[in-house]
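# model the following, please.
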Amino acid sequence: MHLERSTYIIDISLEQFSEYGEHHDIKQYISGEDLYNVLVVACSSIDEGIISKVVVNATGIILEPHEDRMIIEDKSIILCVGGDICCLNLHDLDLGWRILADDACCFSIHRYNNGYIVHGELAITHISLKGDIIWQFSARDIFVTYQPVENGFVIENDIIKVTDWQGFEYHLDKNGNCIKEFKC
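Sure thing, here's the model as predicted:
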């Protein structure tokens, strides 16, 4: 995935760890035991060329890079990496913070109430801008649907609507409380 923001060019790819395991000149943020797949993040300055390159691994299933799995802020990039959310400084790709948001996999991350909402397989997690968990919500089943649901995860007017595998839809308020639940 290739992104351009202000003065930065960011390239993110899903690679096999064996391609990068021997490169001691590349920063590595490894926390998971499965070293098969890793995200490789390269950041360049439009004026200065390549600034830095990192390899990031995590617990859980690492998905292909997608615009729903990252947020680019003024000075950082927030990434879904397996079950982790990682904040990397854009200038040098140093790790600002890292938090386990889901034990399995993070599907997407969204700006929400001075922080972030993470749509994970097992949990919906509200994280502060500094990487602290504010609240988490889990339900009777995973937040994946086996049949196409038009809006399996959506945020409308500060209400988070999410559907689980059994077809139950949950409406969460800004404090993570379930204010409505019904079978679709």
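
# going by C-alpha atoms from here, please, whenever you check contacts or count neighbours.
Noted.

# which residue is nearest the middle of this protein?
With distances taken as CA atoms, centre = their mean, Cys80 lies nearest the centre of the chain, 2.0 Å away.

# assign it to helix, strand or coil.
Three-state assignment for Cys80 (DSSP: H, G, I helix; E, B strand; the rest coil): strand.

# roughly how far apart are it and Arg140?
23 Å (CA to CA, to the nearest Å).

# here is a second sequence; please produce its structure as well for comparison:
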Amino acid sequence: MILRTELGDFSVINEPTYTFGSSDNVRSYPFEKNLDSGAPPVSVHGVFLNEDPIAVFGATGGASGVHEHSAVFHNGCLYLAVSDSVICLLLQSFEFKWFLRIDTATCFGVHFHEPTCSLISHGELEISRFTESGEIVWQSSGRDIFTGSLVLGEESVAVTDFNGDQYRFRYPDGRYGA
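Now for the predicted structure:
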């Protein structure tokens, strides 16, 4: 996945063979963070700026892959889905700001709804709105896991669960409706 920004082109890749703390990795990163230190991660994602490696992150929650919704860029920060968490990186001067366990299973992706300035995570069990400072505004769940598509509508987040049931969660409060 590639995000084109005023700071350059950011790309995110899967790093399934990366071992934290080892010098025998295919690539080395100036910053590495295993969110669950001491436990081998299930998901590992590397971040690049203009093809140069800048950071690698891993976590032990549910497995996540890299795709078009693995990260969003907003207000100089990269919000990255890794396993069950969202990570926030300040990119101008590179700073790891925070990580937030956003789903009890897996975070499938991160989205930004411009009209409402909403950061939204598509989790396996919860759809969440969170702030730029890493606080959860609301979380909403359904009858089954959210394996279907997530669409940012005008007034609500539309998502489909494993059974094909559709939900709409309002941006301000996460309540079902709209």
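
# ok, the residue nearest to the centre of structure 1 - contacts?
Arg69, Met70, Cys86, Cys106, Phe107, Ser108, Ile109 (CA atoms under 8 Å, 6 or more residues apart in numbering).

# which one of the residues you listed is nearest to Gly167 of structure 1?
Phe107 (18.1 Å; CA to CA).

# ok, that closest one - contacts?
Leu63, Asp68, Arg69, Cys80, Val118, His119, Gly120, Glu121.

# need the counterpart of the last one in structure 2.
Correspondence of Glu121 of structure 1 to structure 2, assessed by TM-score structural alignment: Glu124.

# so its match makes contact with Ala105?
Yes. Using CA atoms under 8 Å, Glu124 of structure 2 is in contact with Ala105, at 6.1 Å.

# so those two - more neighbours on which side?
The neighbour comparison of Glu124 of structure 2 against Ala105 (other CA atoms under 10 Å) goes to Glu124, with 25 against 19.

# from Asp84 of structure 2, how far out is the more buried one?
For Glu124 of structure 2, the distance to Asp84 of structure 2 - CA to CA - is 9 Å.

# same thing with Thr60 of structure 2?
Going from Thr60 of structure 2 to Asp84 of structure 2 by CA to CA gives 8 Å.

# who's more crowded, the two?
The residue with more neighbours, out of Thr60 of structure 2 and Asp84, is Asp84; 24 against 21, by other CA under 10 Å.

# isn't that one right up against Asp103?
Yes. The pair formed by Asp84 of structure 2 and Asp103 meets the contact definition of CA under 8 Å, at 5.3 Å.

# okay, and the common contacts of those two?
In contact with both Asp84 of structure 2 and Asp103: Gly123, using CA under 8 Å, 6+ apart.

# Trp138 of structure 2: what secondary structure?
strand.

# just give me the neighbour total for it.
18.

# how about Thr160 of structure 2?
19.

# now check structure 1 for the residue matching it.
Under the alignment (TM-score structural alignment), Thr160 of structure 2 maps onto Thr163.

# tell me who's in contact with its match.
Phe143, Val144, Thr145, Gly152, Phe153, Glu169, Tyr170.

# recalculate using a threshold of 7 Å.
Phe143, Thr145, Gly152, Phe153, Glu169, Tyr170 (CA atoms under 7 Å, 6 or more residues apart in numbering).

# contact partners for the aligned partner of the fourth one in structure 2?
Using TM-score structural alignment as the criterion, the counterpart of Phe153 of structure 1 in structure 2 is Leu150. Each residue near Leu150 of structure 2 by CA under 7 Å, 6+ apart is listed here: Val157, Ala158, Val159, Thr160.

# try Phe73 of structure 2
So Phe73 of structure 2 contacts Tyr79 (CA under 7 Å, 6+ apart).

# that one corresponds to which position in structure 1?
Per TM-score structural alignment, Phe73 of structure 2 is aligned with Ile72.

# tell me, how many residues neighbour Val47 of structure 2?
Val47 of structure 2: 23 neighbours (other CA under 10 Å).

# next one: the one 5 residues further on
Applying the criterion other CA under 10 Å, we find 12 residues in the vicinity of Asp52 of structure 2.

# swap in Asn177 of structure 1?
Neighbours of Asn177 of structure 1 using other CA under 10 Å come to 13.
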